[in-house]
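Enquirer: Give me the fold of what follows.
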Amino acid sequence: MSVRGRWGRTDRPDRVSDACPAEATSTSASKEMGQTKEKPHDGQPDADDALLERFRAHLLYERGLSPATVRAYMGDLKLLAQYSRETGITLLALARSNVRRLMAQRIEQGAHPHSVARMLAAWGTFFRYLMQVGLRPDNPLEGQRAPKRPKKLPQVLYAEELEMLFKKEQMTPKDVRDLAIVELMYATGMRVGELTRLTFDRLDLTRDVIVVRGKGGRERIVFFGAYAKDILLRYLREVRPRWMQKRTDHPYVFVSMRGTPLTTRSVHRIVRALSQEAGLSVRTSPHTFRHSFATHLLDGGADIRSVQELLGHVNLSTTQIYTHVSTSRLKEQYRAFHPRA
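Expert: Have a look, this model is predicted:
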């Protein structure tokens, strides 16, 4: 298949699917083999809740993590708090054996290794905090290794798939906004949270530049081209003012039809709907555009250090996964078109 457009001519074979095992749903932390429940200590839930709230405030105000990151931490700690309530062992008294047992339960329940690793990281951060403030003498996760995570290459859209996604003949106001969102994500490599937090003071339409506030409060500069700028300007001139008529204006660029700032969940729904409408066979999420942005830059000969800066990666090793994607795509091309491959 070949396509002409903003990418020039591209040929590709059929994609080899790389399915990710589905994660089993969580069940109660109380289902333990041979363990007898203890009666919860008086006042334990209140004490544990106060401890978790103190930790949440530490992450948000002292470490300066984003609300989304803090919610992720607290979500992983819910299971630990539930275990504490059901066994009667306070968070301050949990032993290494308790934590290991709970981790084993999650693995037996079918939790994906990625989820287990993230959960252990959150728990470890919590216990280290308790040590720092003098509430625990030890970290029960000290030396505990997370289960090995299967290596999975990021899912990337091919040029013709992006063309199918971006091509629309007749557009409603909602279509204009949705297209502006996906064009901008692909043009800049922004994360979905960075896009929904985008405000006008960080958008420079004269120089076609965005100052992104990324993970850990780190700032970086990203750029966008004519395709993204044209549809973005149309959205800002024709759509957003109409939707803001009955609202007090606010600085967020992307809004719902009611004029409220768009949420990350809404962007996920938008991308899923556009993908289905375009008839794409690949499962597409907002992060797919970030993966595609990085891979296509490397395919085109961009320097990996430059791609690292544009993505906002602290470690080069995080960016290097995209070099593997590029190699994999080259191998597909070789196998598809070489007569004796």
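Enquirer: CA atoms for contacts and neighbours, from now on please.
Expert: OK.
Enquirer: would you list every one of the helices in the stretch 201-341 of the chain?
Expert: In the stretch 201-341 of the chain, the segments counted as helices under DSSP state H, counting those that start in this stretch are 226-234, 240-243, 264-278, 286-299, 304-311, 316-337.
Enquirer: One more sequence to fold, the one below, so I can look at both together:
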Amino acid sequence: MKKKISEDLRSFMEYLQIEKNYSQYTIECYRRDIEHFYMFMAEQGIASIRDCQYVDARLYLTLLYEKQYARNSVSRKISSLRSFYTFLLREAAIEKNPFSSISQPRKSLKLPTFFYEDEMERLFNSCQSDSALDKRNRALLEILYATGIRVSECANIRLDDVDFEFSTILIRGKGRKERYVLFGAFAEEALQTYLQEGRLHLVDKQHDHPLLFVNFRGAPLTPRGIRYVLNEMMKKASLHGKMHPHMLRHTFATHLLNNGADMRTVQELLGHSHLSSTQIYTHVTKEHLRKTYLNHHPRG
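Expert: Presented below is the predicted three-dimensional model:
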């Protein structure tokens, strides 16, 4: 059975990578979910993936609830297995998908946290010194706030990805998708200052590399390093808590919507494939909508 399991999994992983063009992180999540189900099969004495019936799929769902898995985790596991069986069905390896009729639990809505404009100002004020690292920190903060890119995407920006003539940056996002993001005058000024007066002092000419952001040793700044830098800014700005990797991304989207940007434009700028991923930000604009209504409606 192990040989067949590896063949099925290997084929599915190749399908996700080559045909679906999923990121390695996403593929790894699928693999873990499917291997978890194989462990369940072994415990239940189910000899083959082809022997799994609807009643077994229902039992697996019940056990996930009994073990108190979070709703989002249960939903993801069921989705992974449904996709896996759909693939096997397409390959004529099975005759029926036992997960096709299994209803997924509704995902819990986790509201995005973001910074208010005065909090952003405090963050910018925390990196005002003339040191090379503060010049880098300000450029880093300006780019993340100006573009809404992910921390991992920021770490992968190359020097030649930045186009100052058109104020754009080429971003390589999830699933190897590429998109261009815009930046404004504040980000451009901070970036130019960093390149001319910050990065040159941090990078040894003999060990230069093409990545835009560097650490204090001049080596590429990793996503973990970026998160550390941002949390240090939080402390200097006397803001409580830790900065979640997506907080500046959430702030970017929220401030755009609050200032009148349409949902489709924000979706494009964030690099979301589906509008539903962007719509989670609408709740944070309700206060803005309420004020607009009260100010402009005749009976407000």
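Enquirer: picking up where we left off before, most neighbours per residue, which of the helices of the stretch 201-341 of structure 1?
Expert: Ranked by mean neighbour count, the helices of the stretch 201-341 of structure 1 are led by helix 286-299 with a mean of 22 (mean count of other CA atoms under 10 Å).
Enquirer: what does that helix correspond to over in structure 2?
Expert: With TM-score structural alignment applied, helix 286-299 of structure 1 matches the range 245-258 in structure 2.
Enquirer: Grab the nearest non-local neighbour of residue 201 of structure 1.
Expert: Nearest residue to residue 201 of structure 1, sequence neighbours excluded (CA to CA, 6 or more residues apart in numbering): residue 251, at 7.7 Å.
Enquirer: quick one: the one you found from residue 202 of structure 1, how far?
Expert: In this structure, residue 251 of structure 1 and residue 202 of structure 1 are separated by 10 Å, where distance is defined by CA to CA, to the nearest Å.
Enquirer: Kindly report the same for residue 277 of structure 1.
Expert: Using CA to CA, one gets 32 Å for the distance from residue 277 of structure 1 to residue 202 of structure 1.
Enquirer: got it, and residue 233 of structure 1?
Expert: Applying CA to CA, one obtains 15 Å for the distance of residue 233 of structure 1 from residue 202 of structure 1.
Enquirer: about what we covered before: adding distance to residue 112 of structure 1, write the helices of the stretch 201-341 of structure 1 out as a markdown table.
Expert: A markdown table is the format used below for the helices of the stretch 201-341 of structure 1 (distance: least, CA to CA, whole Å):
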| stretch | distance to residue 112 of structure 1 |
| --- | --- |
| helix 226-234 | 36 |
| helix 240-243 | 40 |
| helix 264-278 | 21 |
| helix 286-299 | 19 |
| helix 304-311 | 26 |
| helix 316-337 | 20 |
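Enquirer: was I right about residue 13 of structure 2 contacting residue 26?
Expert: No: counting by CA atoms under 8 Å, no contact exists between residue 13 of structure 2 and residue 26, whose distance comes to 10.2 Å.
Enquirer: what about residue 91 of structure 1, which helix or strand?
Expert: Here residue 91 of structure 1 is covered by no helix or strand, with elements defined by DSSP states H and E.
Enquirer: That one against residue 79, yeah?
Expert: No: when contacts are counted by CA under 8 Å, residue 91 of structure 1 is not listed as touching residue 79 (11.4 Å).
Enquirer: So the two - more neighbours on which side?
Expert: The neighbour comparison of residue 91 of structure 1 against residue 79 (other CA atoms under 10 Å) goes to residue 91, with 22 against 19.
Enquirer: show me where structure 1 has strands.
Expert: Ranges of strands within structure 1 are 2-3, 10-11, 203-204, 209-213, 219-223, based on DSSP state E.
Enquirer: quick one: the fourth one to structure 2 mean distance?
Expert: When structure 2 is superposed, strand 209-213 of structure 1 averages 2.0 Å from its matched positions, counting by mean CA distance after the TM-score superposition for structure 1.
Enquirer: Touching that strand from outside, list them.
Expert: By CA atoms under 8 Å, 6 or more residues apart in numbering, the list of residues contacting strand 209-213 of structure 1 from outside reads 190, 194, 198, 202-204, 219-224.
Enquirer: Residue range in structure 2 corresponding to it, please.
Expert: Alignment note (TM-score structural alignment): strand 209-213 of structure 1 is matched to residues 168-172 of structure 2.
Enquirer: From residue 65 of structure 1, how far out is residue 114 of structure 1?
Expert: For residue 114 of structure 1, the distance to residue 65 of structure 1 equals 21 Å [CA to CA].
Enquirer: Looking at the two, which has the bigger crowd around it?
Expert: More neighbours sit around residue 65 than around the other of residue 114 of structure 1 and residue 65, counting by other CA under 10 Å; the figures are 17 against 14.
Enquirer: Trace that one over to structure 2, please.
Expert: Taking TM-score structural alignment, residue 65 of structure 1 has residue 22 as its aligned residue in structure 2.
Enquirer: ok, that match touching residue 176?
Expert: Yes: contact between residue 22 of structure 2 and residue 176 holds when scored by CA under 8 Å: they sit 7.4 Å apart.
Enquirer: In contact with residue 323 of structure 1: list those residues for me.
Expert: Residues counted as contacts of residue 323 of structure 1 (CA under 8 Å, 6+ apart) are 295, 298.
Enquirer: which position in structure 2 aligns with it?
Expert: Correspondence of residue 323 of structure 1 to structure 2, assessed by TM-score structural alignment: residue 282.
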